[in-house]
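K.L.:
here's my sequence, what's the structure:
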Amino acid sequence: MMAQDDGRLGVAIHGAGTVASAHAASWQKNPNVQLISVSSRRPATARRFVAQHQLDCTVHERLEQVLADARVDIVDLCGPNHVHAEQGIAAAEAGRHLMIEKPMVLSSAENRALRDAVARAGVKSLVSFVLRWNPLFENLKSLLAADAIGDLFYVEVDYWHGIGAWYSGWEWAHTRATGGSAMLLGGCHAVDALRWFAGDEVESVAAVSNNRRALFEYDANVVAVVRFRQGAIGKTSVLLDCSMPYSFNIDLVGTEGTLRDNRLWSTKLLPGQSNWATLPSILPDSGDVHHHPFDAQINHLVDCIRADRESHCNVADAYHTHELCLAIDRSIAAGGQTVPLPLD
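P.N.:
Model (predicted):
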């Protein structure tokens, strides 16, 4: 750890778009870090970013400049999807801890390469599946841990978010080469939540898709059916063509109850229950990155680095989320055939 003289960890934000803005606001709240630099392939964008957030830091253009700066302990990668893997590998090989936006990779080869590079380097990492820190997610995980709904046998999580040319990242998001796929672009949040709530890995998946509006180079609407290793079954979907408010649907069904978003039915906890109990909580009901709990995510990463422990949301764990996304894409390419996991 190459902490500053005052003990704070030096942070470099690489990529100065919308999500980086939300990250910067959260980094500024953590007393154990100092923002060292902001960088972008468009230096003017980085300079505007620094001025907007009133930062006293260096502006760089290239990641190589960031990694050559001895003050930097953590690299926060916020660029377009297709550069995440290459930049993550470079940061790890330079001995920097990293926070990397999703998706962290666009192919199985990248998935393996990034996982292995981080493991070899021994650096701490966190992939930005930020909804793991959403208060409703925390409540649901607590109820599952307390066995509130008994043996979990069905898990369903959906990411329905109509995306079009209005999106600030549309230039790269809608193409296969730089956006990846519907599952990698946005559906990976639902796939990660599926794994997170199940507490298990998927052993097989079959998926179908369509591209009704033809806005994307890849199919924008996908539904996948999965079987987990311990016998539970599930479903996940992503709809990028939908015309409706952002929706992140969660259904967890057990032998003694059910959780539907923020509603609880539990014959074990509430034997006299006559209607759904509602959990007062902040819901994952907005696609606005400023609604996401980045404060908690960033605090978690900093704590992991300072305590020398691994995050539950590190690159090694996110490898499995991305592997499932890629298996879904493989099933679609094969006309909906069942794909076994692991892929390799």
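K.L.:
when you work out contacts or count neighbours from here on, use the C-alpha atoms and nothing else.
P.N.:
Will do.
K.L.:
which SSE is residue 200 in?
P.N.:
Per DSSP states H and E, residue 200 falls between elements, in no helix or strand.
K.L.:
quick one more, to check against the first:
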Amino acid sequence: MDMKKLRAGVFGFGDVAVEYVKALRENSHVDVAAIVGHDPIRTREKVGRLGFDIKVLDTFEQMVQQKDIDIIVITSPHFMHAQETMLAAQAGKHIICEKPIGMDFQEMKRVHKAVKAAGVQFQCGMVLRWNPYIETLKNMIGRGMFGDIFYMEFDYFHKLTSAWNGFSWGGQNRSGGPSASLVAGIHAVDLMRYLGGEVEDVYANGTCGHRTDFEYPPTYIATLKFKNGAVGKTSCSFETESPYLVNSLIHGSKGSVVQDRFFTKEIFPGQTGWQKFETIMPDSGAVSHHPFRFLVNDFIDAIVNERPSMLNIDETYKTHELCMAIDTSIATNGKVTLPLA
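P.N.:
A predicted model of the protein is given here:
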């Protein structure tokens, strides 16, 4: 394809958007052409304070209508994602959208249909796939170092309070959340699919442990049955009184993983105890710690080389569908089979 520089516009200018701008600016195939924030005056001040030489536009519609913008990055409040993604797709823009892509299953289906119909590239912000620890697990599992995986856990525990600027517009509200799985539990849910494969059915329970400022259960646990016969568990809580934690546990026919430790006697015959992964772990909720650069690089390479991105719209849809199965099971107190109708 034509190797002229791609031009990107970023919608929203909170902490996550700043990380996307930094990542885009580090990629030699992209220029960041425009930013739209909630308040144009404050956005211009912030852009100047960060030393970015980027035009600030007043509205999302302005950005989408600019013919010289090829990519739209959507980091706005959750309840806006579906409409913005569909508008960007209809305008022929390639899209990076933060999760979730919709507030309910019908919105998710409409977003999926619109992006597929437009034929544009898509990437979702489930950034933990590019964490070095997760990449290491993917490689080790792919090489059979743990044998056939028969049990897997990934959990996401992160105390959410008003210290997070998103808390006011949806961190605890159904109208802006709309659930623990879609706000952030989706990170762990996505890793279950990415490392374990497709899921056949789900049974989940949710609870309010001790917080009363959430309109949905801020804590849940879900048991999963994979199509390959393996089983697993994923959970999430926003009301823990402890540091950020992404918990992981994997058992296979030739070895196991527990957080930052692994055991596999077939590869290391003299192994008598756990060995430690010496890599970057997913152990911080700070967005500056998250590997946005690699997410962006994969997306840009997908555009340049006309291949699917890692979290293309089909992959993204399947992870969101699994979150909706978890939410449906919590609401109905019953087992939910995938795919959803």
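K.L.:
ok now do residue 293 of structure 2, which residues does it touch?
P.N.:
With contact set as CA atoms under 8 Å, 6 or more residues apart in numbering, residue 293 of structure 2 has these partners: 20, 22, 23, 24, 26.
K.L.:
tell me which stretches of the stretch 51-200 of structure 1 form strands.
P.N.:
In order along the chain, the stretch 51-200 of structure 1 carries the following strands (DSSP state E, counting those that start in this stretch): 58-60, 74-77, 97-100, 125-127, 152-160.
K.L.:
packing partners of the longest one?
P.N.:
Same thing as strand 152-160 of structure 1. Packing partners of strand 152-160 of structure 1 (3 or more CA pairs under 8 Å, 6 or more residues apart in numbering; DSSP states H and E): helix 188-198, strand 233-239, strand 247-254.
K.L.:
and the aligned residue in structure 1 for residue 7 of structure 2, helix, strand or coil?
P.N.:
Residue correspondence to structure 1 (TM-score structural alignment): residue 7 of structure 2 is matched to residue 10. Under DSSP: H, G, I helix; E, B strand; the rest coil, residue 10 of structure 1 falls in the strand class.
K.L.:
near residue 10 of structure 1, how many other residues are there?
P.N.:
Counted with other CA atoms under 10 Å, residues neighbouring residue 10 of structure 1 total 22.
K.L.:
also the one 5 residues further on?
P.N.:
Around residue 15 of structure 1 sit 25 other residues, with neighbours defined as other CA under 10 Å.
K.L.:
quick check: it touching residue 79?
P.N.:
Yes - if you go by CA atoms under 8 Å, residue 15 of structure 1 and residue 79 touch, sitting 4.6 Å apart.
K.L.:
buried set for stretch 88-106 of structure 1?
P.N.:
The neighbour-count check on stretch 88-106 of structure 1 (16 or more other CA atoms under 10 Å) flags 88-93, 95-106 as buried.
K.L.:
just the helices in the stretch 101-250 of structure 1 please.
P.N.:
For the stretch 101-250 of structure 1, the helices defined by DSSP state H, counting those that start in this stretch cover 108-121, 135-145, 170-173, 176-179, 182, 188-198.
K.L.:
so the fifth one corresponds to what in structure 2?
P.N.:
It stands for helix 182 of structure 1. So helix 182 of structure 1 sits over residues 180 in structure 2, by TM-score structural alignment.
K.L.:
how close does that stretch sit to structure 1?
P.N.:
Stretch 180 of structure 2 differs from its equivalent in structure 1 by a mean of 0.6 Å after superposition (mean CA distance after the TM-score superposition for structure 1).
K.L.:
contact partners of that stretch?
P.N.:
Defining contact as CA under 8 Å, 6+ apart, one finds that stretch 180 of structure 2 is touched by 216, 217, 218, 219, 220, 236, 237, 238.
K.L.:
to which residue of structure 1 is the fourth one aligned?
P.N.:
Residue correspondence, TM-score structural alignment: residue 219 of structure 2 in this structure matches residue 221 in structure 1.
K.L.:
count the residues that sit near the closest residue to that match other than its chain neighbours.
P.N.:
Distance criterion CA to CA, 6 or more residues apart in numbering; nearest residue to residue 221 of structure 1, sequence neighbours excluded, is residue 239 at 4.5 Å. Residue 239 of structure 1 is flanked by 25 other residues according to other CA under 10 Å.
K.L.:
residues contacting residue 12 of structure 2?
P.N.:
Per CA under 8 Å, 6+ apart, neighbours of residue 12 of structure 2: 35, 36, 37, 38, 74, 75, 76.
K.L.:
so the last one makes contact with residue 11?
P.N.:
So the one you mean is residue 76 of structure 2. Yes - the pair residue 76 of structure 2 and residue 11 qualifies as a contact (CA under 8 Å) at a distance of 6.4 Å.
K.L.:
show me the contacts for residue 248 of structure 2.
P.N.:
Taking CA under 8 Å, 6+ apart as the criterion, residue 248 of structure 2 is in contact with 152, 153, 154, 155, 257, 258, 259.
K.L.:
make it 7 Å
P.N.:
The neighbourhood of residue 248 of structure 2, defined by CA atoms under 7 Å, 6 or more residues apart in numbering, consists of 153, 154, 155, 258, 259.
K.L.:
list the contacts for the residue opposite the third one in structure 1 once aligned?
P.N.:
The equivalent of residue 155 of structure 2 in structure 1 is residue 158 (alignment by TM-score structural alignment). Shown here is residue 158 of structure 1, whose contacts under the criterion CA under 7 Å, 6+ apart are 190, 236, 237, 238, 248, 249, 250.
K.L.:
one step back: got TSV for the helices and strands packed on strand 152-160 of structure 1, with distance to residue 72 of structure 1 too?
P.N.:
Shown next, in TSV, are these (distance: least, CA to CA, whole Å):
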stretch	distance to residue 72 of structure 1
helix 188-198	29
strand 233-239	37
strand 247-254	36
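K.L.:
closest one to residue 326 of structure 1 among those?
P.N.:
Closest of these to residue 326 of structure 1 is helix 188-198, at 9.8 Å (criterion: CA to CA).
K.L.:
give me the contact list for that closest one.
P.N.:
Outside helix 188-198 of structure 1, the residues touching it (CA under 7 Å, 6+ apart) are 129, 141, 155, 156, 157, 158, 159, 201, 236, 321, 325.
K.L.:
determine which two of those residues are furthest apart.
P.N.:
Farthest apart among the contacts of helix 188-198 of structure 1 by CA to CA are 141 and 325. That separation is 22.3 Å.
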